[in-house]
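Peer 1: All I have is the shape, not the residue letters:
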């Protein structure tokens, strides 16, 4: 999913966006992988809504792995 790849690329460099609603965007497992890759790096985003995106077990695994790595640190 190209859209999710582009969003993932943007999230890698994001330092201001804290909430993102991506409901009903057909992201799927491949898109979830792109988002997961970005979430390993991004520590600014605190709310992500992925309702009804056709993300299966494989995509959920990518997101879960990313969230295990992602930590927000206070400066």
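Peer 2: That came in fine, so what should we check first? Note that the structure is a prediction, hence the values are computed from the model and not measured.
Peer 1: Could you use CA atoms for every contact and neighbour count after this?
Peer 2: Noted.
Peer 1: Give me the neighbour count for residue 31.
Peer 2: Neighbour count of residue 31, defined by other Cα atoms under 10 Å: 25.
Peer 1: same question, the one 3 residues further on
Peer 2: Burial of residue 34 is recorded as 23 neighbouring residues (other Cα under 10 Å).
Peer 1: one more structure, for comparison:
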């Protein structure tokens, strides 16, 4: 479903469907004009979803608020192993929320995909901070 232009309204519909999903394990939402509100819908669904293992929401503008929503979801979700957040306009606040979530995630030890993504995100935030100084 990448480059589909679904936006927040589409993310809301998809989030509603994901709440009841029992078969879908991989979802690619790359470059879909999803913003903070859409990320909230997806995060709410992730708290209930028990089958999704891979989620790509790269190149969407979820920002810190969207990252905070996903952070809350990651504290409850036990199946997601790969989360691609590259190019999602997440800053320091969002990165911190995700870091806290990974400390509480019961699958974090085996969650190399999410941990790898978090390391890339942290590296990006650190570079941005260095450029500002």
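Peer 2: Yep, that arrived. Computed from a predicted model, the values in this text were never measured in an experiment.
Peer 1: Remind me which helix or strand whichever residue in structure 2 pairs up with residue 59 of structure 1 belongs to.
Peer 2: Here residue 59 of structure 1 is matched to residue 94 in structure 2, going by TM-score structural alignment. Using DSSP states H and E, the element containing residue 94 of structure 2 is helix 92-104.
Peer 1: which SS class is residue 79 of structure 2?
Peer 2: coil (DSSP: H, G, I helix; E, B strand; the rest coil).
Peer 1: And residue 14 of structure 2, by the same measure?
Peer 2: helix.
Peer 1: Kindly report the same for residue 83 of structure 2.
Peer 2: Per three-state DSSP, residue 83 of structure 2 ends up strand.
Peer 1: Quick one: map it onto structure 1.
Peer 2: Checking TM-score structural alignment: residue 83 of structure 2 goes with residue 48.
Peer 1: List the residues that contact its match.
Peer 2: Residues in contact with residue 48 of structure 1 (Cα atoms under 8 Å, 6 or more residues apart in numbering) are 19, 20, 21, 22.
Peer 1: the longest helix in structure 2 is where?
Peer 2: For structure 2, the longest helix by residue count, based on DSSP state H, is helix 112-132.
Peer 1: Name the residues that touch that one?
Peer 2: So helix 112-132 of structure 2 is contacted by 81-86, 90-92, 95, 98-99, 102, 108 (Cα under 8 Å, 6+ apart).
Peer 1: Most neighbours among these, which one?
Peer 2: residue 98 (25 neighbours).
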